[in-house]
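*Asks:* Just a sequence and a predicted model for now, questions to come.
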Amino acid sequence: MVRDHRTPPAPPSVASSVPAAAGAGSPPASEKPTRVRYIVLAFAAALSMITYLDRVCISSAQSSLIEDLGLQSEADLKWVFWAFALAYSLFEMPTGWLGDVYGPKRVLIRIVLWWSAFTAITGMIGMHVGGYVIGSLTVLVIVRFLFGMGEAGAYPNITRALHNWFPFHERGFAQGTVWMSARLMGGLTPAVWMVLVHGVSVLGTPPLLHWRETFWLFGVLGVVWCVLFAWWFKDRPEAKRSVNQAELALIRTSAAETQSGHRHVPWGRLLTNTNLWILGVMYFCQAYGWYFYITYLPRFLETQYGVKPDSLEGSIYKGGPLWMGAIGCLLGGFLTDWYIRRTGNRRMGRKLFGVFGHAMCVVCFLLCPLAPTAFWFFLAISLAGFFADITMGSSWAVCQDIGRRHAAIVAGFMNMVGNFGGSVAILVTGFVLDASLAWHSQHLAIPIGAMSEVQKADGLLTGYHVNFVIYAAVFVVGTICWTLIDATKPVMPDEPAAAI
């Protein structure tokens, strides 16, 4: 009988025997493992894509929002972007804890339905109905905060599911695949938005949907995913009949690391763990520069380089850091697992690619202010996305390595601190842009409201350049953090040792 994941854990000697009991007897030598775990990975990757589609699309809607809400510039949207990042940060650990206690299936279904509803509601802000306007900038801030509450639980619970379904030597690949899918969809979102909302100028195709209807369509996708996931998924492989004994034995390579989560979490010991805090600060630095890609980047390319909303080339530029990041995620996940299999050194296998990736981000962000054309800027910012995301497989695999039965909580903590960094970056970036625009207004002796679009773009440019230098400085700190992270030191060192 499979032990209920909600019951208190048995002592290590008993708990570690549970996987063996679930797969009583050794599998026949000729039996090949089934590959059911890769269907789990497909569900996780699909959810990751929906997550980024719903998250990134608002950056493509900036121009429409600025016009419909009567805003002065993209800097006025900083509170909208910030509300999502703040809520995403605050609710990471609570939803990660829920996944450890109740299992990822129930938690994921609830949160996906939640954020899908607020994705659809976002499309209603500013609508004129019977002489009334639905919502305002303030309402949009609230809606995006509630949207962020829902999305906060996605990756901690995906991590919990992968922890249950994958052996440690495949976790880097699994996490790399999940994040590759996310980044790929994020990179494709500007192109999807262009096709649906603006049409494609080079092909002469007309728009298919209003921007509001596009938000409604994206909301429906999450509901479809929930229906299929509820029908097929099980929290643990022992409960899935299509998993044979050979695959179960493979998944349970490190039996001590596959124990179920539980309610009794030693918060004090977790939150005073130095390794965990260094991991969190590293991810703060990772998210600080990354949030530029899904907030200010599309508008920056339109105002500073004249990229048109219906330009196919422009949609590629806008999504560059994310689709290049997709390549980085997959490559980084493969490399960290390959290194560990070859050398047996998990500590260096996680750390090496983190140090390299963040160090290269410093170089790329310093090149951004020097880019003379949209293409060269696209190249610099996309390489920054690539090198940052080459660390993603290692980052999330470390959460499983050091978290073990607390994997979702550790992942939630890392992502919480990281997205708090994103919320800080959004506000700092916005305030720097505000200050730059105000200085330019004073220099021209023209009120901001009376400035032309060209004058506003000129005023914002210095602020953008200052922000790129700040992003580079933050990645220096991230590089230092990677040198200190140790994937072989669990947050609960008295738990059974890992198999490697």
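*Replies:* That came in fine, so what should we check first? A quick note: this is a predicted structure, and the numbers were derived from the prediction, not measured. Numbers count the residues shown, from 1 in each chain.

*Asks:* C-alpha only now, for contacts and for neighbours.
*Replies:* OK.

*Asks:* on contacts alone, who are the packing partners of the longest helix seen in the chain?
*Replies:* Taking DSSP state H as the criterion, the chain has its longest helix at helix 407-444. Secondary-structure packing of helix 407-444 (3 or more Cα pairs under 8 Å, 6 or more residues apart in numbering; DSSP states H and E): helix 78-90, helix 92-102, helix 154-165, helix 274-290, helix 392-403, helix 453-484.

*Asks:* gap between Q175 and T391?
*Replies:* From Q175 over to T391 the distance is 11 Å, taken as Cα to Cα, to the nearest Å.

*Asks:* What residues of the longest helix of the chain count as buried?
*Replies:* Buried residues in helix 407-444, counted by 16 or more other Cα atoms under 10 Å: 407-438, 440-441.

*Asks:* Then stretch 243-250?
*Replies:* 243-249.

*Asks:* Sort out which one of those residues lies nearest V143 for me.
*Replies:* Of all the buried residues of stretch 243-250, V143 sits closest to V243, with 41.3 Å by Cα to Cα.

*Asks:* mind listing what the closest one touches?
*Replies:* Applying Cα atoms under 8 Å, 6 or more residues apart in numbering to V243 gives the contacts 34-36, 237.

*Asks:* three-state assignment of it?
*Replies:* Following DSSP: H, G, I helix; E, B strand; the rest coil, we place V243 in the coil state.

*Asks:* Helices of the stretch 1-150 of the chain, start to end?
*Replies:* Remark: helices assigned in the stretch 1-150 of the chain by DSSP state H, counting those that start in this stretch are 12-15, 18-22, 36-60, 62-69, 78-90, 92-102, 104-122, 137-151.

*Asks:* I'd like those as CSV, with distance to G186 and mean neighbour count appended.
*Replies:* Output for the helices of the stretch 1-150 of the chain, formatted as CSV (distance: least, Cα to Cα, whole Å; neighbours: other Cα atoms under 10 Å):
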stretch, distance to G186, mean neighbour count
helix 12-15, 40, 12
helix 18-22, 38, 18
helix 36-60, 5, 21
helix 62-69, 16, 16
helix 78-90, 16, 24
helix 92-102, 20, 25
helix 104-122, 15, 22
helix 137-151, 15, 22
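
*Asks:* dropping in the other structure now:
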Amino acid sequence: MSNTRWRMFGLLLLLVTVNYVDRGSLSVALPMIKEDFHISAELTGLLLSAFFWAYAVMQIPAGWLIDRFGPRKLIMVACFGWGGATAMSGLAPNIGIMAFARGAIGIAEAPIMPAGGKLNAAFLTEKERGRGATILDAGAPLGSAVGGIAITGLIAFTGSWRWAFLAAGVVTMILGIWAWRAIRDTPDEHPKVNPAELEYLTRSHAEESARHRSTGQRAGLVHYLKFRSFWAMCLGWLGFNGVFYGLLTWGPLFLSERKGFDLNTIGWSTFVIFGSGFVGEIIGGQLADRLKEKGYNTNLVMRSLLGFAGVCVVLGLVGVVLMPGPVAAIALLSVVLFFLRWVGLFWSVPAILGGREDAGVLGGAMNLAGNVSGFVTPMAVGFIVGATGGYTWALLYFVGAGIIMTVAVLALDYAQRLAPKTGQPATTTPGVAV
């Protein structure tokens, strides 16, 4: 049996990694950009949030387009769009054009994660989706880690943050061509899926559909709004991103202004912190699938792993507040990212709740909720830092986001399909409605 599905998810890991290199490049170069444009902490927060406003607004439209036209087309268009916008941000003559370019990156990147969720449903079996979800989502901490080294290295090599942004944009557009050649919407369309792999996936998907009595038709987003698990999925991702995007956007500046790190030290510290997140995410996905393969109940596995991870995240962030030394801060933030990224398992949830038919739009809805934190958090932290002159209350803001995440991951039912079933009206699904 060929393993085309796993090679394709390896490419998705690379795409998401580059995605986060590009979106995190602003944070890494922020000390230099602030000096060039002479902007305050409050305006810095607004600039950091420009990406997330546009990214969040486009999530549900992107998810709908993916369900309608397939992920392959949307991924290629996204790569060309965000690569071009990243290059444009390197040419920005003022803060207004920079904010516009960041918003354009957000619009273009919007389809990537929902498309990955759709491919998770189409190419993987139920017992493989935990690994698939975390391989996909692990690009976020890996890109954040590699981005710190890559962008600081490019800045040092070229002597300018502008050339670094231009180079990153060109690489992204090249990857768009590769993605078009290597990705297909379904296994039967992929020329490198051999008969044994196709038969394995077709049989597994047929058994899954029969078990869940799937209608094989899209229900649309409105159908899911009445279910507790839908809102738990959204709130869990909102809390998760409140922590992750807070550290991604303000972490480098925190290390520079409060710990006295220079540009090179910021790059390596970012690599250690977010690299820990990458390792944690891969381990979390493997652990979840292994436990499910051994016969443990899906809800027991997911709630135990993600609940434990949430507690570790909250305690680690409290530790950063109580132990302000630079070495302790790096160590504790590494622990926070290691366990936080276990919640990348959430990218298997759209397929669990909506099946192959609605995974795209549910992934878009989940990512919309998460990116509410994306645009609120940078602004909120900017105003907190500007008003208090320190980062203590900003860190406590992250603690609150971690608590929301932990409650939500425990409330979600990971075993109940919410899609309409054959022979049963959509309004009578038992046990999970709000």
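*Replies:* That came through, no problem. None of these values were measured; they are calculated from a predicted model.

*Asks:* Quick TM-score on the pair, please.
*Replies:* The TM-score (TM-score structural alignment, normalised by the length of structure 2) is 0.91; 418 aligned residues with a Cα RMSD of 2.0 Å.

*Asks:* returning to that earlier point: what angle do the longest helix of structure 1 and helix 392-403 make?
*Replies:* 130 degrees (axes from the mean of the first three to the mean of the last three Cα atoms, to 10 degrees).

*Asks:* Show me what P350 of structure 2 aligns to in structure 1.
*Replies:* In structure 1, the residue matched to P350 of structure 2 (TM-score structural alignment) is C399.

*Asks:* what's the spacing between that match and G412 of structure 1?
*Replies:* Relative to G412 of structure 1, C399 of structure 1 is positioned 9 Å away (Cα to Cα).

*Asks:* do V133 of structure 1 as well
*Replies:* 38 Å.

*Asks:* give me every residue that touches W482 of structure 1.
*Replies:* W482 of structure 1 makes contact with 279, 282, 351, 354-355, according to Cα under 8 Å, 6+ apart.

*Asks:* ok, now T177 of structure 1?
*Replies:* Listed by Cα under 8 Å, 6+ apart, the contact set of T177 of structure 1 reads 41, 45, 329-330, 333.

*Asks:* any idea which of the residues you listed is closest to S382 of structure 1?
*Replies:* For these, the residue nearest S382 of structure 1 by Cα to Cα is C329; the value is 13.3 Å.

*Asks:* before we move on, which element is the closest one in?
*Replies:* Taking DSSP states H and E as the definition, one finds C329 of structure 1 inside helix 312-343.

*Asks:* How about the contacts made by whichever residue in structure 1 pairs up with L65 of structure 2?
*Replies:* L65 of structure 2 maps onto L98 in structure 1, with residues paired by TM-score structural alignment. By Cα under 8 Å, 6+ apart, the contact list for L98 of structure 1 reads 104, 107.

*Asks:* what's the distance between L98 of structure 1 and L322 of structure 1?
*Replies:* L98 of structure 1 sits 29 Å away from L322 of structure 1, going by Cα to Cα.

*Asks:* same question, S395 of structure 1
*Replies:* To L322 of structure 1, S395 of structure 1 is 17 Å away according to Cα to Cα.

*Asks:* quick one: which of these two has more around it?
*Replies:* L322 (34 against 30; other Cα atoms under 10 Å).

*Asks:* Not counting sequence-adjacent ones, nearest residue to the corresponding residue of structure 1 for E257 of structure 2?
*Replies:* In structure 1, the residue matched to E257 of structure 2 (TM-score structural alignment) is T303. Spatial nearest neighbour of T303 of structure 1, excluding adjacent residues (Cα to Cα, 6 or more residues apart in numbering): A457 at 5.8 Å.

*Asks:* quick one, what contacts L217 of structure 1?
*Replies:* L217 of structure 1 neighbours (Cα under 8 Å, 6+ apart): A120.

*Asks:* Check the secondary structure at it for me.
*Replies:* Three-state call for L217 of structure 1 (three-state DSSP): helix.

*Asks:* Map G284 of structure 2 across to structure 1 for me.
*Replies:* Checking TM-score structural alignment: G284 of structure 2 goes with G332.

*Asks:* doesn't L146 make contact with F118 of structure 1?
*Replies:* Yes - proximity of F118 of structure 1 to L146 meets the contact threshold set by Cα atoms under 8 Å, at 7.0 Å.

*Asks:* what do these two both touch?
*Replies:* Here F118 of structure 1 and L146 have no joint contacts, going by Cα under 8 Å, 6+ apart.

*Asks:* wait, A182 of structure 2 sits on M8?
*Replies:* Yes - with contact defined as Cα under 8 Å, A182 of structure 2 reaches M8; the gap is 6.9 Å.

*Asks:* Secondary structure element holding F375 of structure 1?
*Replies:* Secondary structure from DSSP H and E places F375 of structure 1 in helix 374-389.

*Asks:* Next, the angle helix 312-343 makes with that helix.
*Replies:* Angle of helix 374-389 of structure 1 versus helix 312-343, following the same axes, to 10 degrees, is 30 degrees.
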